[in-house]
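Chemist: quick one, what's the 3D model for this:
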Amino acid sequence: MADEVKLYRTWSSPFGLRIVWALHLKGIEYDAIFEDLSNKSPELLQYNPVHKKIPILVHKGKPICESLVILEYIDETWKEVPLLPQDPYQKAMARFWAKFGEDKLLPSVWSVFSGKGVEEKKEALVPAVQNLQHLEEQLKDNKFFGGEKIGYLDIVFGWLPYLLDVFEEVIDLKLFDAAKFPLLSAWMKNFNDDPAIKPHYPPRDKLVTKFQLLHEKYQTGN
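Modeler: Below is the predicted model:
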């Protein structure tokens, strides 16, 4: 009971999924509490009164919010199977690229998805592809971003392997050309194949339905 771990998440959030993967990679048992963000629970509002968002990790009754912060907390609390590099410079670089993912890559991909009409989407695709190229260059000849094992950055960018093709289907536009990004393409397969990762992906058909509805709202402005 002393090490009770609870994770407040939604079924589809890639940010909550990061925490699921980290906990499973480290072999940490936890209780998952699925939230309906249109009807937030009193516990969610109590544990995250500032942003009122998921994910929230509650450990020994203490809440930790924001997925990147939670990942670092998990890594510092349960030191087996380290996620972040041990070398200070490499750790700093991992944090830099994680911030790049949050500030640059994810918003640029989302701009393609949410753009109105084909032309706006194609215009938004240019910076998105440039950001993917930056990520491609970070892999070098490694299987994963930190080397031969899944680590912090792989978890941070883990939304790419399962959401990019969902977005492509919904908007009917190619976002990711495997021929242009051979290292990222190989990384996606390696990430997908890990037994701590793929079993926890949300059902693809449900994701397609969710994002189809969301895409229609963006296109109609309703």
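Chemist: C-alpha only now, for contacts and for neighbours.
Modeler: Noted.
Chemist: which residue packs closest to Leu57, ignoring adjacent ones?
Modeler: Sequence neighbours aside, Leu7 is the residue nearest to Leu57 in space, at 4.7 Å (criterion: Cα to Cα, 6 or more residues apart in numbering).
Chemist: I have a second one here; can you model it like the first so I can compare?
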Amino acid sequence: MAAIEEEVQLLGAVGSPFVIRVQIALKLKGIEHKYVEEKLGYLSETLLNYNPVYKMVPVLVHNGKPISESRVILEYIDEAWKQNPILPNDPYQRALDRFWSKFIDDKCVAAAWKSVFIPDEKEREKAREELFEALQFLENELKDKFFGGEEISFVDIAASFITLFQDVAEFLLFSGDKFPKLHKWSQEFYNHPVVKEIMPTKEQQHGFFKARAASIAAANKAAASK
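Modeler: Modelled structure (predicted):
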């Protein structure tokens, strides 16, 4: 096991909620790895070679083989290292975890990003309505301390984006009145020893989102000028 662990690298960026997903999974599994910091807008040739399709972090490199996209990486980690599983053994429950993690990315993450960073005010408001509608589904789905019961699971790790995004979007700050179960979950999740050790500072979080927004704006400008 030790020899394998020494050949694990994670290419990431401080403050990236998608990189943080992978860091949480690696920490929960107890997997030693080398972290390589990438700068948004100035990605290294190594990263571009490992992820030429999306050109984004995170990228996990295991024994020289790269894996991209955070949810894909999480599943790979769970299959490659059996200790402390983050996905349930039951096939139906595994399917449900995959469904809700995809829902989080397709509905929550997409709407959250638009609700803050798109220029048009009406479109931002529309995105916020979509976000709150999606969060209500998660509120209804949450039955226990975590989505996985008493322990952090695949869905909790995917939903870490929500906890992080509250640092840059005050309108999303949960209260006991609005989304009470998600409010309690976000506190339990953030204060989990493993998660708390990995979470970035608010300054780092703001820095990442600012850099990401600038990167997207530059790409859109370049595309429009062609």
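Chemist: the residue nearest to Leu57 of the first structure reaches Lys62, doesn't it?
Modeler: No - using Cα atoms under 8 Å, Leu7 of the first structure makes no contact with Lys62, being 11.5 Å away.
Chemist: which one of these two has more residues nearby?
Modeler: Taking other Cα atoms under 10 Å, Leu7 of the first structure and Lys62 do not tie; Leu7 has more neighbours (22 against 11).
Chemist: mind checking how far the equivalent of the more buried one over in the second structure is from Glu69 of the second structure?
Modeler: Here Leu7 of the first structure is matched to Leu10 in the second structure, going by TM-score structural alignment. For Leu10 of the second structure, the distance to Glu69 of the second structure equals 12 Å [Cα to Cα, to the nearest Å].
Chemist: give the contact list for the residue nearest to Leu57 of the first structure.
Modeler: Residues in contact with Leu7 of the first structure (Cα atoms under 8 Å, 6 or more residues apart in numbering) are 19, 30-33, 55-58.
Chemist: now the second structure: which of the residues you listed match?
Modeler: Counting by both residues aligned by TM-score structural alignment, their matches' Cα atoms under 8 Å, the members of the contacts of Leu7 of the first structure that carry over to the second structure are 30-33, 55-58.
Chemist: kindly write the PyMOL command that selects the buried subset of those.
Modeler: The following PyMOL line selects those of these that are buried, judged by 16 or more other Cα atoms under 10 Å:
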select buried, resi 30+55+56+57+58
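Chemist: reformat the kept ones among the contacts of Leu7 of the first structure as CSV; add secondary structure.
Modeler: Below are these laid out as CSV (DSSP: H, G, I helix; E, B strand; the rest coil):
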residue, secondary structure
Tyr30, coil
Asp31, strand
Ala32, strand
Ile33, strand
Pro55, coil
Ile56, strand
Leu57, strand
Val58, strand
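Chemist: and the kept ones among the contacts of Leu7 of the first structure, which is closest to Glu168 of the first structure?
Modeler: Relative to Glu168 of the first structure, the closest of these is Pro55; by Cα to Cα it sits at 25.9 Å.
Chemist: following the longest helix along the first structure, which helix or strand comes up?
Modeler: When the first structure is parsed with DSSP state H, its longest helix is helix 117-139. Using DSSP states H and E, the helix or strand that follows helix 117-139 of the first structure in sequence is helix 152-156.
Chemist: so how far is that following helix from its chain's centroid?
Modeler: For helix 152-156 of the first structure, the separation from the chain centroid amounts to 8 Å (computed by Cα atoms, centre = their mean, to the nearest Å).
Chemist: tell me the residues of the second structure aligned with it.
Modeler: Helix 152-156 of the first structure corresponds to residues 154-158 in the second structure, going by TM-score structural alignment.
Chemist: run through who's touching that stretch.
Modeler: 21, 24-25, 71, 74, 86-87, 97-98, 100-101, 104-105, 146-148, 189.
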